[in-house]
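[1] I need the structure of the sequence given here:
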Amino acid sequence: MEVNDARTIESEAEGVAFPRGQAARIYAASFVGTTIEFFDFIVYGTAAALVFPQVFFAGVPSAMGIVFSFATLAIGYAARPLGGIIGGHYGDRYGRKSVLVATMAVMGVSTFLTGLLPPSTKIGILAPILLIVLRVVQGVAVGGEWGGAVLMAVEHAGKKKRGFSATAVAMGSACGVFLAYASFAALGFLSEEQFESFGWRIPFVASIALVIVGMYIRLKVEESPVFLEAKKEAPAESERRLPIFSLIKEQPGRTVVSILTYTGPFMAQAILTTYVITYATTELGLPRQVFLNAMMISLLGMMAMVPVLGALSDRIGRRAIYVPACLAFGVFSFFTFPMVGTGQTWVIFLLFIVGMSFLNAATLGVVGSILSEVFPTRHRYTGASVAYQFAGLIGGGLGPLVAAAMVGSGMHVVSVGIMVGVFCLISAIACYSLGDTRKHELAD
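    Okay, here's the model as predicted:
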């Protein structure tokens, strides 16, 4: 890396100058911002698994209440691609920073309002309707968030540090999930009746304080130097073309492959962290506190492993880590329900440590750099966002919903393992076909 003067450093590959120390500030800002947004998004998923069937779908059979609850969860994931397209459009046209500030504000307000919603026993069908509306808003916000956060980190980094820099978002999402689960675990002293009545609302309402902190941090960061350089050199006709149309016209195949690259791992971790908990607490009668504790321990391990694996991908390549992790995740899915079925605390902890601290860390910690490196600057925000969010729709949204529907209809839980295993195999093949993305240049 060549030092140009006392104030700027030049990215090795891209030749774009950015202030010394800015990369570290961007990493911290991406980490903090993503932590807050994913905290907001995941408290919903946790509540959907633990209490929403009783609060917003009272009066229907337990199995159907679970399906309806996970349907609202899936709706949030369905809205994420729309958020990715909207955020990608403005992020590719006008810059990454403004979109990140807007998405955080929208996410914060929608989460806060969710915590104030009356139950269906008080306002009837209006309760689930308003819940769905707020979940859609959440989905749009987090859909526009991910691409900008990862690109801000990657585009401020040198070529040899992009894998590590991209882990800011993976670390933030892991920390956000950890804080979401910790907030519910801290309410373990409440009785079931108290938790169902008001306890679950506390993390939703309290999240507004985190959003204020995150907004302050994001307003202090500088725009991506790669984006600014590309804007100066962009021809006039490229300014008139919408980024989503540019993406579809120029790279339709790569977009589909990029979506498939993360669908399997997304499905594996989503089912593990949502549906498995619901299944264990409602069908097997296991205490929710065991699973919350297991999740928190495994997430701490994940936060320790993600930066290590991201940095390692800078040395040995993304595929060398990602492909074996996808295959292992697929095989591991067949052991998930039998391990939960033992009812033994140490087995449940082992399940989450292997699944989250190692397998999910290996995929989530690397996918950010992969998706950032496969698209050109003119539609990189859109491409990376669309790929990640459609993977989230299929894996994170439909995955738990389909799992709940299959088991609820009487199918054996092994069918869930087969579904996850097939998608993880597809993801491994898709990733391999993208080539060694760390050799790609970010500047067009």
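[2] can we go C-alpha only for contacts and neighbour counts from here?
    OK.
[3] For the stretch 1-150 of the chain, just list every one of the helices.
    Ranges of helices within the stretch 1-150 of the chain are 22-50, 52-56, 62-94, 96-114, 120-123, 126-155, based on DSSP state H, counting those that start in this stretch.
[4] can you check the stretch 251-400 of the chain too?
    Counting by DSSP H, counting those that start in this stretch, the helices of the stretch 251-400 of the chain are 252-270, 276-278, 288-316, 319-341, 345-352, 361-373, 380-391, 399-408.
[5] Arrange the ones you listed in JSON lines, one row each, with distance to Ala430 as further columns.
    Listed next are the helices of the stretch 251-400 of the chain as JSON lines, based on distance: least, C-alpha to C-alpha, whole Å:
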{"stretch": "helix 252-270", "distance to Ala430": "5"}
{"stretch": "helix 276-278", "distance to Ala430": "27"}
{"stretch": "helix 288-316", "distance to Ala430": "17"}
{"stretch": "helix 319-341", "distance to Ala430": "9"}
{"stretch": "helix 345-352", "distance to Ala430": "26"}
{"stretch": "helix 361-373", "distance to Ala430": "12"}
{"stretch": "helix 380-391", "distance to Ala430": "12"}
{"stretch": "helix 399-408", "distance to Ala430": "19"}
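[6] Out of the ones you listed, which gets nearest to Ser120?
    Checking the helices of the stretch 251-400 of the chain against Ser120 by C-alpha to C-alpha gives helix 276-278 as the closest, at 20.5 Å.
[7] Now find how far off-centre the closest one is within its chain.
    Relative to its chain's centre, helix 276-278 lies at 19 Å (C-alpha atoms, centre = their mean, to the nearest Å).
[8] and for comparison, fold this next one:
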Amino acid sequence: MTDSPLTTRAVHDDPEYAANLRRATLASSLGSALEYFDFALYGLSTALIFNVLFFPQGDPGMATVLAFATFGVGFLARPFGGLFFGVLGDKLGRKWVLVVTILLMGGASTAIGLLPTYETIGFWAPLILVLLRLLQGFGAGAEQAGATVLMAEYAPVKRRGFFSALPFIGIQAGTLLAALVFSGIALLPEDQLLSWGWRVPFLASFALILLALFIRMRLRETPTFVELEKHDQIADRPIRDIFSHGLPGVIVGIGLRMAENGGSYMFQTLGLAFFVSVLGPTADKSLLTWGVTIGSLIGVFSVPFAGHLSDRFGRRTIYRVGSVFMLVYTFPAWWLLSLGNHAIAIAVIAVGIGFAVATMLGPQCSMLPELFGNRHRYLGVAMAREISAVLAGGLAGVLGSYIISVSGGNWVLLATYMATLALITTASTFLVPETLRRDLTRIDDAIKVSRNEGGEDVYATTVSIKAVGL
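    The predicted structure follows:
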């Protein structure tokens, strides 16, 4: 599990490969930016606009729950998209799958900006919104996994943590752009905001689609997938392979994502909804989004820095620092939000996104691809990411808004929920092997399945001393 000769030689000696590394970084970053621009924009709109425009207003609290349920529906579609496109990515290659997913995901988001409201077409409005959200989630289910795999397979081995984290600046940039745009349109008079203002950012995402598509069409296939083709090792049945050999990696990957993904969406969307429930009509919606804006701006620097630290100290160590920080931060954060002070709320959300979430996201970018063998890496990463997105991010909005509705905004319950996610992730860091500098041309997983004397499957982690630089 030393440096792959393929990757090391290519990066240092092949100018064309180095150019492709730059293209891969840009292509992955733009896709991440589009995905999280759409998702952050949808989340902000869910808490403040969609609950008004797309659902009956007899019970405003229940309308908000239904709006977050629509938000969660997108997460339900993501594992199916990850499964479908993950198989194609492991059989046909990474590049073309990423071309298709950007079109599907971006097209659905643009169409949301054209959708009539409940007042215009009645119950057809939320039904079509759900359909578009499903299509958006289906494409997004493979988009981020593909970007993760693409960069990990292109990156120089000794700096894989840093390079793999660079596209995830797109996550922060997309979230930052959504927050800035939403802050701007929130300044409109309410009648203009609800009539046409909210549509503008959804329609504007079409420009990002065209730019990302142009770059991805010029991208070459990753060298590790080329190696699979060269040695005729491409899996005929990636799904069978993932369930027979890769399931331990998927399960651990899900655990690693609970605090990062769930915490991210809780701070971005649920934190806003909770604060509004505390202050009611006096809450300044445009001011609140600055917490997400500042947190995302911090993340532009903290995510690649955390990836860089994982190249020096190991993936598990840095990941555990982030999950423990979130665990310690959770109860003070939600108590401070409950005080109803705008400045404090902005700071709480900014720290949660920019430090707690980002410190886990940095090493995760390289760690998840390193967990899986080359034959089913795309599918393994997609399943770990998207199943966790349902259990963490999707459920967070629905369950959290329900807790707010029935408990009258009890911050202790919300903090306990987030702390549970952080505990799951912290425990998972003790179950995963150190994957630092693992050779990605290997076809075996970092977590292997062996057999005991009774013939039962036993999960065993394998770590090379060379892999951790000792």
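[9] what's the TM-score here?
    Once superposed, the chains reach a TM-score of 0.94 (TM-score structural alignment, normalised by the length of the first structure), with 438 aligned residues with a C-alpha RMSD of 2.3 Å.
[10] Dump the helices of the stretch 1-150 of the first structure to TSV, plus mean neighbour count and distance to Glu12 of the first structure.
    TSV is the format used below for the helices of the stretch 1-150 of the first structure (neighbours: other C-alpha atoms under 10 Å; distance: least, C-alpha to C-alpha, whole Å):
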stretch	mean neighbour count	distance to Glu12 of the first structure
helix 22-50	25	14
helix 52-56	23	50
helix 62-94	24	23
helix 96-114	21	22
helix 120-123	14	57
helix 126-155	26	12
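[11] burial count for Ala185 of the first structure?
    17 (other C-alpha atoms under 10 Å).
[12] Looking for the alignment partner of it in the second structure.
    Structural alignment (TM-score structural alignment) places Ala185 of the first structure against Ser183 in the second structure.
[13] Just to check, that match is in contact with Leu287?
    Yes. With contact defined as C-alpha atoms under 8 Å, Ser183 of the second structure counts as touching Leu287 (7.2 Å).
[14] Can you name the residues that contact Pro376 of the first structure?
    Taking C-alpha atoms under 8 Å, 6 or more residues apart in numbering, we find Pro376 of the first structure in contact with Leu442, Ala443, Asp444.
[15] quick one: what's aligned to the first one in the second structure?
    Under the alignment (TM-score structural alignment), Leu442 of the first structure pairs with Leu440 of the second structure.
[16] helix, strand or coil for that match?
    coil (DSSP: H, G, I helix; E, B strand; the rest coil).
[17] Look up how far Arg159 of the second structure lies from it.
    According to C-alpha to C-alpha, to the nearest Å, Leu440 of the second structure and Arg159 of the second structure sit 14 Å apart.
[18] Compare the two and say which is more crowded by neighbours.
    Comparing Leu440 of the second structure with Arg159 by other C-alpha under 10 Å, the one with more neighbours is Leu440, at 27 against 19.
[19] I'd guessed Leu190 of the first structure sits against Trp200; true?
    No. Using C-alpha under 8 Å, Leu190 of the first structure is not in contact with Trp200, being 10.1 Å away.
[20] quick one, which of those two is more surrounded?
    Ranked by neighbour count (other C-alpha under 10 Å), Leu190 of the first structure and Trp200 place Trp200 first, with 22 against 12.
[21] quick one on the thing from earlier: please name the nearest non-neighbouring residue to the match of Ala185 of the first structure.
    In this structure, Ser183 of the second structure finds its nearest non-sequential neighbour in Ser286, 4.8 Å apart by C-alpha to C-alpha, 6 or more residues apart in numbering.
[22] What number of neighbouring residues does the one you found come out with?
    Applying other C-alpha under 10 Å, we find 16 residues neighbouring Ser286 of the second structure.
[23] Ok, the one 3 residues further on next?
    Applying the criterion other C-alpha under 10 Å, we find 27 residues in the vicinity of Thr289 of the second structure.
[24] From Pro338 of the first structure, how far off is the alignment partner in the first structure of it?
    Aligning on TM-score structural alignment places Thr289 of the second structure opposite Leu292 in the first structure. Here Leu292 of the first structure is placed at a distance of 19 Å from Pro338 of the first structure (C-alpha to C-alpha).
[25] Same check on Leu126 of the first structure?
    39 Å.
[26] Likewise for Leu284 of the first structure?
    When Leu284 of the first structure is compared with Pro338 of the first structure (using C-alpha to C-alpha), they lie 12 Å apart.
[27] And Gly143 of the first structure, by the same measure?
    From Gly143 of the first structure to Pro338 of the first structure the distance is 34 Å (C-alpha to C-alpha).
[28] what helix or strand is the match of Ala185 of the first structure on?
    For Ser183 of the second structure, the element it lies in under DSSP states H and E is helix 169-185.
[29] Please tell me which residues of the first structure the helix or strand harbouring Ser164 of the second structure aligns onto.
    Here Ser164 of the second structure is covered by helix 160-165, with elements defined by DSSP H and E. Alignment of helix 160-165 of the second structure against the first structure: residues 162-167, by TM-score structural alignment.
[30] And for the aligned residue in the second structure for Phe358 of the first structure, the neighbour number?
    Matched across to the second structure, Phe358 of the first structure falls on Phe355, judged by TM-score structural alignment. The number of residues packed near Phe355 of the second structure is 22, by other C-alpha under 10 Å.
[31] ok, now which ones touch Phe355 of the second structure?
    Counting by C-alpha under 8 Å, 6+ apart, Phe355 of the second structure makes contact with Gly295, Ile298, Gly299, Ser302, Gly322.
[32] what does Ala77 of the second structure give?
    Going by C-alpha under 8 Å, 6+ apart, Ala77 of the second structure touches Leu134, Leu135, Gly137, Phe138, Gly141.
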